[in-house]
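A.B. asks: predicted model and sequence follow; I will ask about them next.
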Amino acid sequence: MQKISLKDYVLIISALASFLTPFMSSAVNVALPAMVNQFQIDVIMQNWIPASYLLSAAIFAVPFGRISEIYGMKKVFTWGMIIFTISSFLSAIAPSAMELIIFRIVQGVGSAMIFVTSLALISEAFPPEERGKAIGITIAVVYAGLSLGPVLGGILTRNFGWPSIFLITIPIGILTIIMVLGKVKVEWANQKGKKFDVVGSVLYSLALFMLMYGFSTLPNLNGIGLIIMGIVLMVGFVKWELYHPSPIFNMKLFKNFTFAFSSLAALINYSATFAVALLLSLFLQYIKGLDAQTTGLILVAQPGVMAIVAPLAGRLSDKKDPQLLAAIGMGITTTGLFALAFISENTGITFIILSLVILGLGFGLFSSPNTNAIMGSVQRKYYGIASATVSSMRLIGQSFSLGMVTLIFSFIIGRVQISPQFYPALLQSTQVAFILFSVLCFTGIFASLAKRNRKKAEY
């Protein structure tokens, strides 16, 4: 019997962790109407149940990316799994919507620690010629989590209540913690001994919080003020990082066009696609009158196709131009989003499933090659911050996607609990969101095809 190598253990552990977080996100989207019914909350607070988790993860991703480089990637990963598992239990027993949102913020911290280290661990453990394949497998597991999330989330919510979707992740979290402590004896800390940039971390976290929270509260004047303050702090963060001897985010890496524009493409893609599951979950359950279980079975079409395409695209990106593959994927995704802009109360389920299949094909073809392009554009010592960048672009993009939906809801629906009288407004909001997402995704094609560097970043 062949002995399991260290890189195989790293891949298994990273895959388990990569399954949990997307599973949780997609399952929560399906369970939202049940949560709304129990807690009796309006549509804006409803959106904060998934958004609080993503915003928290986005805020802490970059600081923990730097911490992992200094103190050890395995250590940060392990603590992230512990925090995620404990907060899952707390979320399951939350007695109110506000406490659920607080526990989801804590869960976001744990997820940030997992996000920023999982890709970096794979990049450390696998040689360059095998990295694309390993990344493709990991991303396929992400999509498996996204695929099972709606199905299991719908079944669990219907039969056992929404808290069960949090409880089911706990055994997987415990197994992952046991494996990483028992089987991975190596620690990776490529910047060991360097100082941690506390000021930069505070500036980044505050800037991102003000930008995202301010955006979600528009059109209130407070929201405009927060956005302005966020922009000022972000400019201050960039200037601070450029001259700090040990920055949490090496801004000079963005001089590499492959790194810069592939990161921008990831931000655009996640901004344009993440809220699709939320919008369709509300559309199918409210307007089409389906239950959570049936809704989950329909929504599985997109991530199911992703799970098939992602590993193939990852292998292909080891041989072909990853940026060109990512651009093709972005174009296919744009087509799927534009098709969904025409949904109405008379739209058939077959049309929705076909649109989701197109989206799954496009996103699967985009994600693995784009990630490989980012990780392959930097030297080994920057894997931690490159992994943190990939995670940050995903998380900020996902937060921005929910923020756009929240903004559209606030303009068209208002702060009300969704009921039949507001179904026309919900449908209009959904159509507007898909038009906006398709335009945004179209611009991402050009970011994917932007000028590239042949030389790796050496800053």
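C.D. replies: Cool, got the structure. No experiment lies behind these values; they were computed from the predicted model shown.
A.B. asks: from here on, just use CA atoms for contacts and neighbour counts.
C.D. replies: OK.
A.B. asks: name the SS class of the closest residue in space to residue 258 that isn't next to it in sequence, please.
C.D. replies: Closest residue to residue 258 apart from its sequence neighbours, by CA to CA, 6 or more residues apart in numbering: residue 452 at 4.6 Å. The three-state label given to residue 452 by DSSP: H, G, I helix; E, B strand; the rest coil is coil.
A.B. asks: need the contact list for residue 452.
C.D. replies: The contact partners of residue 452, taken as CA atoms under 8 Å, 6 or more residues apart in numbering, are 256-258.
A.B. asks: most neighbours among those residues, which one?
C.D. replies: When neighbours are counted by other CA atoms under 10 Å, residue 258 leads the contacts of residue 452 with 30 neighbours.
A.B. asks: wait, what's in contact with it?
C.D. replies: Neighbours of residue 258 in contact, by CA under 8 Å, 6+ apart: 373-374, 377, 450-453.
A.B. asks: related to what we said a few turns ago, distance of the residue nearest to residue 258 from residue 318?
C.D. replies: 16 Å (CA to CA, to the nearest Å).
A.B. asks: neighbours around residue 420, how many?
C.D. replies: Using other CA under 10 Å, residue 420 has 10 neighbouring residues.
A.B. asks: what about it, distance to residue 249?
C.D. replies: In terms of CA to CA, residue 420 sits 48 Å off from residue 249.
A.B. asks: repeat for residue 284
C.D. replies: Relative to residue 249, and taking CA to CA, residue 284 is found at 41 Å.
A.B. asks: skip the chain neighbours and tell me the closest residue to residue 116.
C.D. replies: Among residues not flanking residue 116 along the chain, residue 388 sits closest, at 4.4 Å (CA to CA, 6+ apart).
A.B. asks: in which helix or strand does the one you found reside?
C.D. replies: Element membership of residue 388 [criterion: DSSP states H and E] is helix 383-412.
A.B. asks: now do the helix or strand following that helix: which elements does it pack against?
C.D. replies: Remark: after helix 383-412, the chain's next helix or strand is helix 423-448, criterion DSSP H and E. Judged by 3 or more CA pairs under 8 Å, 6 or more residues apart in numbering; DSSP states H and E, the packing partners of helix 423-448 are helix 257-273, helix 322-340, helix 383-412.
A.B. asks: flag every buried residue along helix 423-448.
C.D. replies: Going by neighbour count (16 or more other CA atoms under 10 Å), the buried part of helix 423-448 is 423, 425-438, 440-445, 447-448.
A.B. asks: and the comparison structure, right after this:
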Amino acid sequence: MSDYYTQNPAARWLALASICIATFLVPLSMSAINIALPAIADELQADAVLLSWVPTSNLLGSMMLMLPAARVADIVGRKKVYIVGVLMFCLTSLMVIWIESIEWLLVSRFLQGLASAMVFGTGMAIVTSVFADGKRGTALGLTATSVYLGLTCGPMIGGWLTEVLGWRSVFWAPVPFALTSVLVVILNVKGDYKAEGKQKLDWIGSALFALWISAFFFGLSGVPDTGYIICLLLGVGLFFLFLRQQGSAEYPLVRLKVLANNKVFSRSMISSVFMYGAHYPVLFLMSLYLQYLKGMSPSESGQLILLQALVMACLAPFAGRLSDQFEPRIIATTGCLIYGSGFAMLLWIDASSSQAYIAAALLALGMGFGLFSTPNNNAAMGAVPPDRLSIGSALMNLSRTMGNMFSMTLVVLLVNLVMGEAEITSQQYPDLLRVIKVAFALAFAYTLVAAYASFSRGNVRNT
């Protein structure tokens, strides 16, 4: 299909635009919902623990389906799976119109996670295929920019929608734009982009993968209760069973030996796990901090959080172009260290911290992550064979989602241990601040691990 895009360069960029629309809307929905959490808690009478599961349940669904969705995409075509994912995202977003309890909202968020797995498990692979003959770093940079623009606009749009139309509008408002993305894909992405040769889905591996993820993270969220500990141990056992099964399966979800031997890709995954682990709880924690402890409105807090994602969006394409010319590990590692400096600043915040100080910390976070993400993805996807691009894309998105899920599960655990199952009131503000500071300290440690993994992956151009 590269000849088609060579002869029709406009179609190449329209294909990229169609992917960018969806990769803009999904993170926009995620970040906008974080701003709406206090309003959701008020209307649905949700306690602190259930409220923290609103972003977490989405991640759980995304993780469970990420690898199986990628393998299905390699078998039946990445374009088909992508379209199904976007349509499912639209349907699950519209469910919120009839939801009247926090439990059903969590179900809706879980289903949205399944849909996002199909979108992110194929989107990067389609972009990599369309731009296989050049400008891959730039294209991936623009894809990353769409993600960061979604994160950028999410808090601001979410705050405005929550105040004007109510929190439910945060869910249904993106639907018309998502349907536009499907139409653009159908018209401009030519071919299905599937792997050649005999391919089969590993059903047993898919089931084991979903089971160990569900048991492990659900169990971790409720430690030290006995039932949750049993669930956690069950998840660990299922994980090792999954690894053993993958080693003997004829068509495994992941070829573990190949992954272990690909140092560039495996270290890129590790750095992605820890950087996204540090990144994801920021919106959730800052939303609670600014609205509860600082007394800001949803729109005001969204505008302040906007700074971080805005810097990320501006730097991502620039970092992508740099990674086409210079070693990605140098750019990405620098980003890790700058990102860590932002968390070092956030360790000192309290109820009296100035907005200028908070803004400076958020700017450091935005600058660091903007320098990290695209070079890291460019290095990883450049080390993947063409017939495994879907699974490579899914693994990188899985590393992102796994980092998100692990860190958010720890936040849920912290909330459970420190605050308990009670609605957030002024009496709990000191405990809330304690949870926020511990979470930011963990995030700082994650960035140091990510920096080491990023730097130690080696030079891409000598690989």
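C.D. replies: Cool, the structure landed. Because the structure is a prediction, the values reported are computed rather than measured.
A.B. asks: hang on, the earlier thing: out of the contacts of residue 258 of structure 1, which are buried?
C.D. replies: The buried subset of the contacts of residue 258 of structure 1 - by 16+ other CA under 10 Å - is 373-374, 377, 450, 452.
A.B. asks: export the residues you listed as CSV, with columns for distance to residue 74 of structure 1.
C.D. replies: CSV is the format used below for these (distance: CA to CA, whole Å):
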residue, distance to residue 74 of structure 1
373, 24
374, 21
377, 23
450, 34
452, 32
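A.B. asks: biggest separation within the residues you listed, which pair?
C.D. replies: Farthest pair in those (CA to CA) is 377 and 450. Separation: 13.9 Å.
A.B. asks: what's the match for residue 254 of structure 1 in structure 2?
C.D. replies: Superposed on structure 2 with TM-score structural alignment, residue 254 of structure 1 falls opposite residue 260.
A.B. asks: residues near its match, how many?
C.D. replies: 12.
A.B. asks: is it in contact with residue 267, as I believe?
C.D. replies: No - using CA atoms under 8 Å, residue 260 of structure 2 is not in contact with residue 267, being 9.3 Å away.
A.B. asks: what do we get in structure 1 for residue 128 of structure 2?
C.D. replies: Residue pairing (TM-score structural alignment): residue 128 of structure 2 is matched to residue 123 of structure 1.
A.B. asks: and if you look at residue 245 of structure 2?
C.D. replies: Looks like residue 245 of structure 2 aligns to residue 240 there (TM-score structural alignment).
A.B. asks: thinking again about what came up before, list just the nearest of the contacts of residue 258 of structure 1 to residue 29 of structure 1.
C.D. replies: Nearest to residue 29 of structure 1 among the contacts of residue 258 of structure 1, counting by CA to CA, is residue 374 at 29.2 Å.
A.B. asks: check contacts around the closest one.
C.D. replies: When contacts are counted by CA under 8 Å, 6+ apart, residue 374 of structure 1 touches 258-259, 262-263, 386, 390.
A.B. asks: ditto for residue 188 of structure 1
C.D. replies: Counted by CA under 8 Å, 6+ apart, residue 188 of structure 1 has contacts 69, 72-74, 121, 124.
A.B. asks: in TSV: the helices and strands packed on helix 423-448 of structure 1, plus distance to residue 198 of structure 1.
C.D. replies: Output for these, formatted as TSV (distance: least, CA to CA, whole Å):
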stretch	distance to residue 198 of structure 1
helix 257-273	24
helix 322-340	35
helix 383-412	16
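A.B. asks: wait, which of these is closest to residue 191 of structure 1?
C.D. replies: Smallest distance to residue 191 of structure 1 across these (CA to CA): 9.4 Å, for helix 383-412.
A.B. asks: tell me the angle of the closest one relative to helix 423-448?
C.D. replies: Here the directions of helix 383-412 of structure 1 and helix 423-448 differ by 150 degrees (axes from the mean of the first three to the mean of the last three CA atoms, to 10 degrees).
A.B. asks: what about the equivalent of residue 39 of structure 2 over in structure 1, distance to residue 286 of structure 1?
C.D. replies: Residue 39 of structure 2 maps onto residue 34 in structure 1, with residues paired by TM-score structural alignment. Relative to residue 286 of structure 1, residue 34 of structure 1 is positioned 11 Å away (CA to CA).
A.B. asks: so those two - more neighbours on which side?
C.D. replies: Neighbours per residue (other CA under 10 Å) separate residue 34 of structure 1 from residue 286, with residue 286 holding more: 19 against 16.
A.B. asks: so that one sits in a strand?
C.D. replies: No - counting by three-state DSSP, residue 286 of structure 1 is not part of a strand but helix.
A.B. asks: quick one, what contacts it?
C.D. replies: 420, 423.
A.B. asks: now check structure 2 for the residue matching it.
C.D. replies: By TM-score structural alignment, residue 286 of structure 1 lines up with residue 292.
A.B. asks: circling back: residues contacting the residue nearest to residue 116 of structure 1?
C.D. replies: Contacts for residue 388 of structure 1 were tallied using CA under 8 Å, 6+ apart; they are 61-62, 64-65, 115-117.
A.B. asks: any idea how far residue 65 of structure 1 is from it?
C.D. replies: 5 Å.
A.B. asks: list the residues that contact both of the two?
C.D. replies: Here residue 388 of structure 1 and residue 65 have 116-117 as joint contacts, going by CA under 8 Å, 6+ apart.
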